[in-house]
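Asker: From the sequence below, what's the structure:
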Amino acid sequence: MFNLEKIVRSNIQQLKAYSSARDEFKGVADVYLDANENPFGTLNRYPDPQQIRIKEKLSEIKKANLDQIFVGNGSDEVIDLAFRIFCEPGKDKALTFSPTYGMYDVSAGINNIELIKQRLLADFQINLNQLQPYLEMDDVKLIFICSPNNPTGNIINKDDIIYILKNFNGVVIIDEAYIDFSTKESFISEIKNYPNLIVSQTFSKAWGLAGARVGTAYANSNIIDLYNKVKPPYNVSSLNQKAVLVSLNNQSKFGIEKNIILIERAKVIDQLYKIPMVKKIYPTEANFVLIEVEDADKLYKDLVEKKIITRNRNTVINNCLRITIGSPEENQKLINTLEEL
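Answerer: Model (predicted):
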């Protein structure tokens, strides 16, 4: 049975969080002389350390309580803090399913945590039979599941994820960076059912704010308390918080742009099927498509020469390129160039 106290690092349990000036005073005043700030300028004040206005909007949109939401410096901070909170360096382990997002591996290495990488099946789904022994290992504290998965684009079977949540005594992090492009529902609605679940999302993809570096985590309040305890005091800048609020207050723009991307995704896939060098197109529920070609290394270089940049994934999936869905003009240029090549 999952017990949060048993898997949190002892030093994190005993840690007393830093209390900033803006944590101690949360109202509005005429004169601020508490935080050693410069009294001049437009960015002279520290940002809200708890990002309350963002959380209030997200609470409405995502149907989650304020104390179930963490706002971080990109979803990479969500990943990194999970290692810091739950994994003892040089001792504990984490697990993920390859091929997948490479930052899990990098963050594990930075935190001196062994990352077990179980190969996905041919259809890029989890092999539960091979997974079972790891679910019973006491030193495996985290499991990362990217769904829709990067770079494959597919959703991981919900029943498989539920099985893992029910049978693993550690924390399961579902990385939903691309969920806005999917027909499937987010796992945020399952937080109330599984105390070991963290759902990570980002403003970098469908919200078009990759330059702002803002990510979110949704979990039960006990886990969110740990995140808030460990994070840097002012982890999201005022500029980035403002950019997020502008987007959250203009959901019609978000919906229009997302719909364009989905329409373009269907068009690009349809046109890719007509190009002889494309041997296979993998199903996708993200804003990119993974294709298998005759010679990925050569095609990648040929496209670079035409000033079109894709992602060569040949080192992780044989002869595959990952192609992001761009604007209608960009997509047409890609197709025209592929036809010429």
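
Asker: all contacts plus neighbour counts: C-alpha atoms, from now on.
Answerer: Will do.

Asker: helix/strand/coil for A177?
Answerer: Three states are possible here, and by DSSP: H, G, I helix; E, B strand; the rest coil the one that applies to A177 is coil.

Asker: so who does the closest residue to K62 other than its chain neighbours touch?
Answerer: In space, K62 comes closest to I188 once its chain neighbours are excluded; the distance is 7.5 Å by Cα to Cα, 6 or more residues apart in numbering. Under the criterion of Cα atoms under 8 Å, 6 or more residues apart in numbering, the contact partners of I188 comprise K62, A64, V199, Y218, A219.

Asker: try D23
Answerer: With Cα under 8 Å, 6+ apart as the criterion, the residues that contact D23 are P49, Q50.

Asker: Okay, the residue nearest to K62 and F168: tell me how far apart.
Answerer: Look at I188 and F168: by Cα to Cα, to the nearest Å, they are 18 Å apart.

Asker: And for I308?
Answerer: Using Cα to Cα, I308 is found at 44 Å from F168.

Asker: Please apply the same query to L338.
Answerer: 46 Å.

Asker: I308 and F168: which is more packed in?
Answerer: Neighbour comparison, I308 and F168: the larger count goes to F168, with 22 against 14 (by other Cα atoms under 10 Å).

Asker: measure that one to T337 for me?
Answerer: Looking at F168 against T337, where the rule is Cα to Cα, the gap reads 48 Å.

Asker: out of the contacts of I188, which are inside strands?
Answerer: If you go by DSSP state E, the contacts of I188 have V199, Y218 in strands.

Asker: Going through the contacts of I188, which ones are buried?
Answerer: Burial by neighbour count, 16 or more other Cα atoms under 10 Å: within those this picks out A64, V199, Y218, A219.

Asker: Specify which member of those residues is nearest to I317.
Answerer: If you rank the buried ones among the contacts of I188 by distance to I317 using Cα to Cα, V199 comes first, at 26.4 Å.

Asker: Let's compare: structure for the following, please.
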Amino acid sequence: MKHGGFSWNKGEPPNVKDFSVNLNPLGVPKEIEELIKDAINLKVYRYYPQYNYKCLKENIGEIFDVNPSYIEIYNGVSEFLSLLTDEYSCPQPNYGEYPCYNKYTVKEEGNSYVYDLRGTKVITSNPVNPTGSLIDESEILEFLADKRELVLDESFMDLSDGKSFRNKIEEYPNLVVLSSFTKSLSIPGLRMGFSFSIKQKVRHIPWRVNSIANYVFSNANPKKIREFLNKSKEKVIEIRDNFEKMFPFKIYDTHAPFVLVEFPIPTKIINKFLIENGYYIREPEGFIGLRDTHARISLRDDVQDLVKVLNSLSPKTFKLKS
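Answerer: Reported below is the predicted structural model:
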């Protein structure tokens, strides 16, 4: 299983409830859907997007209270990552697409993973994908104070009860914070990523974001987006708390819109049963430091339906402990 969710079939999205993809449980904001329709009606796809994305940067800056001059736009965070050189260390388990020459495994302590930052250049997610762990604030600040370089991917921070470090970029020129609207606004198909840093070191091509995405996010109301994200954080916490009460197996502490769990048997066996019933969860394949019994589950609004299906597993058939 690679990053990007369950496979398309003959040019169409998969007909399964895909709990391997971590999006906002509230879905796409109504305002964003209306702006997409407006963009189509105005035929903005017939025009090149603004060359320097000035309006887009200004709007993103207002949403996140960051100086627009510190913002760069990318065709998703993945584009930024593809432009980096392979000179970073990366703690594991972590997102598998980071360019790093040194991958080291962190400690698993009970129901959580404890992340430390090693080396002179580190790249990591925070909250960490796939564990949902938050890296301790003091660990990050000590690392930055030593003038070591940190690329911090906060793609899930806007749906987390954690604390963003984007307000630290002026204090620490050795810090780059990554973010996107992919997860927080449930629009992976529009590809909208951005970086916050006072030193933009990555070279990029022009027109890397299409006219529709440029129009939508240049015109989104910053106040409404902030309100939507605040409601989304509350919703994630609500779903997480309910999930913890229902799920019958091991659950790891999480600060993200997903949760790492562990079954008594390999997740591949669980998934065969789930796919037959129209569900899918993220297997541990590709994540260094996870066991074959681990799985990552998105905290969707209908996650209780998934739990019901899991609870219907036969202990005799799957040799589970009843």
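
Asker: Give me the TM-score for these two chains.
Answerer: The TM-score (TM-score structural alignment, normalised by the length of structure 2) is 0.75; 263 aligned residues with a Cα RMSD of 2.2 Å.

Asker: Only the buried residues of stretch 295-309 of structure 2, if you could.
Answerer: For stretch 295-309 of structure 2, by 16+ other Cα under 10 Å, it's A295, R296, I297, S298, L299, R300, D301, V303, Q304, L306.

Asker: Would you mind finding the match for W207 of structure 2 in structure 1?
Answerer: For W207 of structure 2, the equivalent position in structure 1 is taken to be Y234, counting by TM-score structural alignment.

Asker: Which residue numbers in structure 2 does stretch 192-210 of structure 1 align to?
Answerer: Counting by TM-score structural alignment, stretch 192-210 of structure 1 falls onto residues 170-188 of structure 2.

Asker: tell me how far that stretch is from the chain's mean position?
Answerer: 10 Å (Cα atoms, centre = their mean, to the nearest Å).

Asker: can you check stretch 262-280 of structure 2 too?
Answerer: Between the mean C-alpha point of stretch 262-280 of structure 2 and the mean C-alpha point of its chain there is a distance of 23 Å (Cα atoms, centre = their mean).

Asker: Any buried residues in that stretch, and which?
Answerer: Counting neighbours by 16+ other Cα under 10 Å, one finds that the buried residues in stretch 262-280 of structure 2 are E262, F263, P266, T267, K268, I270, N271, F273, L274, Y279, Y280.

Asker: Now the terminal residues of it, how far apart.
Answerer: Stretch 262-280 of structure 2 has an end-to-end distance of 15 Å (criterion: Cα to Cα).

Asker: how about E154 of structure 2, what's its partner in structure 1?
Answerer: Using TM-score structural alignment, E154 of structure 2 sits opposite E176 in structure 1.

Asker: so its match makes contact with F203?
Answerer: No - if you go by Cα atoms under 8 Å, E176 of structure 1 and F203 don't touch, sitting 10.9 Å apart.

Asker: Please verify my assumption that L175 of structure 2 contacts Q200.
Answerer: No - L175 of structure 2 sits out of contact with Q200 when judged by Cα under 8 Å, with a separation of 10.3 Å.

Asker: hmm, back to that, distance of the residue nearest to the match of W207 of structure 2 when sequence neighbours are not counted relative to T337 of structure 1?
Answerer: If the residues on either side of it in the chain are set aside, Y234 of structure 1 comes closest to P49, at 4.9 Å by Cα to Cα, 6+ apart. As judged by Cα to Cα, P49 of structure 1 and T337 of structure 1 stand 48 Å apart.

Asker: cool, and L272 of structure 1?
Answerer: Counting by Cα to Cα, the gap from L272 of structure 1 to T337 of structure 1 is 12 Å.

Asker: list residues touching both of the two?
Answerer: Shared contacts of L272 of structure 1 and T337, defined by Cα under 8 Å, 6+ apart, are absent.

Asker: Strands of structure 2, start to end?
Answerer: According to DSSP E, the strands that structure 2 contains are 17-18, 71-74, 88-92, 100-105, 107-109, 112-114, 121-125, 149-153, 175-180, 193-196, 250-251, 258-262, 279-280, 294-298.

Asker: Generate a markdown table for those strands, with distance to G162 of structure 2 as supplementary columns.
Answerer: Converted to a markdown table, the strands of structure 2 look like this (distance: least, Cα to Cα, whole Å):
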| stretch | distance to G162 of structure 2 |
| --- | --- |
| strand 17-18 | 25 |
| strand 71-74 | 21 |
| strand 88-92 | 19 |
| strand 100-105 | 22 |
| strand 107-109 | 20 |
| strand 112-114 | 15 |
| strand 121-125 | 12 |
| strand 149-153 | 13 |
| strand 175-180 | 14 |
| strand 193-196 | 18 |
| strand 250-251 | 19 |
| strand 258-262 | 14 |
| strand 279-280 | 27 |
| strand 294-298 | 18 |
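
Asker: Out of those strands, which gets nearest to T131 of structure 2?
Answerer: strand 258-262 (5.4 Å).

Asker: What lines up with I308 of structure 1 in structure 2?
Answerer: In structure 2, the position corresponding to I308 of structure 1 is occupied by Y279, as judged by TM-score structural alignment.

Asker: Kindly provide the distance from the nearest residue to that match once chain neighbours are set aside to P130 of structure 2.
Answerer: Residue nearest to Y279 of structure 2 in three dimensions, not counting chain neighbours: K17, with 4.7 Å by Cα to Cα, 6+ apart. With distances taken as Cα to Cα, K17 of structure 2 is found 19 Å from P130 of structure 2.

Asker: what about these two, which has more around it?
Answerer: Applying other Cα under 10 Å to K17 of structure 2 and P130 shows that P130 carries more neighbours, namely 24 against 20.

Asker: what's the counterpart of the more buried one in structure 1?
Answerer: With TM-score structural alignment as the criterion, P130 of structure 2 lines up with P151 in structure 1.

Asker: now the nearest residue to that match once chain neighbours are set aside: how far from L58 of structure 1?
Answerer: Once flanking residues are discounted, P151 of structure 1 sits nearest to T100: 6.1 Å by Cα to Cα, 6+ apart. Between T100 of structure 1 and L58 of structure 1 the distance is 27 Å, computed by Cα to Cα.

Asker: and those two? which has more neighbours close in?
Answerer: The neighbour comparison of T100 of structure 1 against L58 (other Cα under 10 Å) goes to T100, with 24 against 19.

Asker: Translate the more buried one into the numbering of structure 2.
Answerer: Taking TM-score structural alignment for the superposition, T100 of structure 1 sits opposite N94 in structure 2.

Asker: All set now, cheers.
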